[in-house]
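Q: missing the sequence, but the structure's below:
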């Protein structure tokens, strides 16, 4: 039986209103947290508390969004937009207080122009469809400290991809399709402490890729098809000199365990060296070293070193202070990375 249009409108009017977003004080950050997770929203609710400091909008249907929607929230510091099927984000509205923006597990094929976010320190664009970055893509967010780009489809990067990020401490490029990296990629990253390159298609790194005199805390190089010939001399030498900061990750649902394991960075080719640790493999290569190195004698790969593996634990994408000494365990809800059930958006 066909329901008259007027009757249908009347029935809709009698339906209960949408579930309001829950609000409570976040005791860690001392900010009002508004939770709108999983409500099949297609737009940002217009009646949010004006003193909202943390806004959780993950697992909704916000396929296209403008930051203008957040202008009334003058105290907003943290927005979570993970798992929305987001294909377009329009920025430009000046959000002076925003520090953390999570865009992970969406459908972005290009990085949004990051205008109007001068205070941004944490940006997660993990598990989208990014294929590359524009030169100077982050110049407008010079205060960025943590940048998560893992799990995208990037095959190459311009040498100025991270230009201007002089405050960046952690950069995650893991689980992409990167085949090569430009020598100058890290030049501007004067405070970089943690670099994730694991799970790519890298066969070698250019000489002087790691800036001289730069101190790292964690570098992840495993799960790449390293081609172990004389072109890998630079990387092998660097691993030997920095063996105590070369780590292997073991990602879990809520945390990532990491192990000091330079011997887990393995050759993939040629066949005779497959599965051999780069730090130990042997090749006779006559290589003239730089004048500030040990001279121009013939170098025989395979000066064996013995490292003691240790296990530590830290959250998926932390900001790791320089005085950090012990394990950290932080729930993954600040950097969503696990699949969740998304309400139907049809």
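A: Perfect, thanks for sending it. Here the structure is a predicted model, which means the values were calculated and not measured.

Q: From here on, just use CA atoms for contacts and neighbour counts.
A: Noted.

Q: the helices in this protein, which residues?
A: Under the criterion DSSP state H, helices of the chain are mapped to 5-14, 233-241.

Q: any idea which of the ones you listed is most buried?
A: Comparing those by mean neighbour count (mean count of other Cα atoms under 10 Å), helix 233-241 ranks first with a mean of 18.

Q: still on that earlier bit, so which of the helices of the chain is nearest residue 42?
A: Evaluated with Cα to Cα, the helices of the chain place helix 5-14 nearest to residue 42, the distance being 18.3 Å.

Q: Check which helices and strands the closest one sits against.
A: Packed against helix 5-14 by the contact rule (3 or more Cα pairs under 8 Å, 6 or more residues apart in numbering; DSSP states H and E) you find no helix or strand.

Q: ok, residue 158 to residue 134 distance?
A: Using Cα to Cα, to the nearest Å, we find residue 158 at a distance of 7 Å from residue 134.

Q: And for residue 102?
A: Going from residue 102 to residue 134 by Cα to Cα gives 20 Å.

Q: neighbour count winner among those two?
A: The residue with more neighbours, out of residue 102 and residue 134, is residue 102; 23 against 15, by other Cα atoms under 10 Å.

Q: quick one: contacts for that one?
A: The neighbours of residue 102, taking Cα atoms under 8 Å, 6 or more residues apart in numbering as the test, are 79, 80, 81, 82, 123, 124, 125, 335.

Q: next up, a second structure to put side by side with the first:
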């Protein structure tokens, strides 16, 4: 083999090595996605209709925004116990089976803004014990199971604005419950603006002692005696 041909072969091998990004777990970057660093997978604007099957087990950040996803399955994120950031915004997702995210013990941020989810069931977020920020704004959510946030003791921010909520259960944002007597939530920032709420339960905010910001604008409030407590609460909480 001549020096020139050896050089060409070496260049091709190097180019192939760059193009085929291999993760620590041994899997290559999923087809139709980009992996600029070994722990990140970027799949935006790829017209995907399902979650890629070959997601590396050591991935820490996944961006699947702006695709054509309509549903998730129970095994889409199996084994991804190092994942910290999952972005599924701007799709058409309307179905989240129970325990879909159960393997994501390290997940801190889940962004599902601008989808078509209608219900948050009891086990929708099961297993997300490290979750701190949940973005479910601008969906079609009309029902939230009052136990949906049980166990999510790291949760600090919940975005639910731009949905179709008409009422909330007093326990809706409870994340820690002991014998159904002691109930509390560690949420600090709660966004409920631009829904269809006419009132909210007084107990709901009493279960959130750490609440710093509560966004309620853009709702058709019924400002009668049943809501007087909210005015009193606002005066009592000038720092909120």
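A: Received the coordinates, thanks. Every value quoted in this text rests on a predicted model; they were computed, and no experiment measured them.

Q: Superposed, how do the two chains score by TM?
A: Aligned and superposed, the two chains score 0.74 in TM-score terms (TM-score structural alignment, normalised by the length of structure 2); 197 aligned residues with a Cα RMSD of 2.3 Å.

Q: Redo the helices of structure 1 as JSON lines? Include distance to residue 173 of structure 1.
A: Shown next, in JSON lines, are the helices of structure 1 (distance: least, Cα to Cα, whole Å):
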{"stretch": "helix 5-14", "distance to residue 173 of structure 1": "48"}
{"stretch": "helix 233-241", "distance to residue 173 of structure 1": "18"}
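
Q: Figure out which of the ones you listed is closest to residue 89 of structure 1.
A: Residue 89 of structure 1 lies closest to helix 5-14 among those, at 31.4 Å (Cα to Cα).

Q: count of neighbours near residue 260 of structure 1?
A: Under the neighbour criterion other Cα under 10 Å, residue 260 of structure 1 is assigned a count of 22.

Q: now do residue 228 of structure 2
A: Applying other Cα under 10 Å, we find 11 other residues in the vicinity of residue 228 of structure 2.

Q: likewise residue 226 of structure 1?
A: Residue 226 of structure 1 has 24 neighbouring residues, counting by other Cα under 10 Å.

Q: which ones are touching it?
A: Contacts of residue 226 of structure 1 by Cα under 8 Å, 6+ apart are 202, 203, 204, 266, 267, 268, 269.

Q: Any of those buried? List them.
A: Using 16 or more other Cα atoms under 10 Å as the burial test, the contacts of residue 226 of structure 1 include 202, 203, 204, 266, 267, 268, 269 as buried.

Q: and the longest helix along structure 2, which stretch of structure 1?
A: If you go by DSSP H, structure 2 has its longest helix at helix 3-19. Aligned by TM-score structural alignment, helix 3-19 of structure 2 falls on no residue of structure 1.

Q: contacts for that helix?
A: By Cα under 8 Å, 6+ apart, no surrounding residue is in contact with helix 3-19 of structure 2.

Q: got it, and stretch 136-143 of structure 1?
A: 111, 113-115, 117-121, 160-168.

Q: Pull out the buried residues from those residues.
A: By neighbour count, with 16+ other Cα under 10 Å, these hold 111, 114-115, 117-121, 160-168 as buried.

Q: can you give me the strands for the stretch 51-200 of structure 1?
A: Counting by DSSP state E, counting those that start in this stretch, the stretch 51-200 of structure 1 has strands at residues 52-56, 64-66, 78-80, 88-90, 100-102, 122-124, 146-148, 170-172, 194-196.

Q: So which elements touch the first one?
A: The reference is to strand 52-56 of structure 1. strand 31-35, strand 78-80.

Q: so which of those strands comes closest to residue 198 of structure 1?
A: Nearest of these to residue 198 of structure 1, taken as Cα to Cα: strand 78-80 at 25.7 Å.

Q: Report all helices and strands that the closest one contacts.
A: Strand 78-80 of structure 1 packs on strand 52-56, strand 100-102, going by 3+ Cα pairs under 8 Å, 6+ apart.

Q: Which residues does it contact?
A: By Cα under 8 Å, 6+ apart, the residues outside strand 78-80 of structure 1 that reach it are 53, 54, 55, 56, 57, 58, 98, 99, 100, 101, 102, 103.
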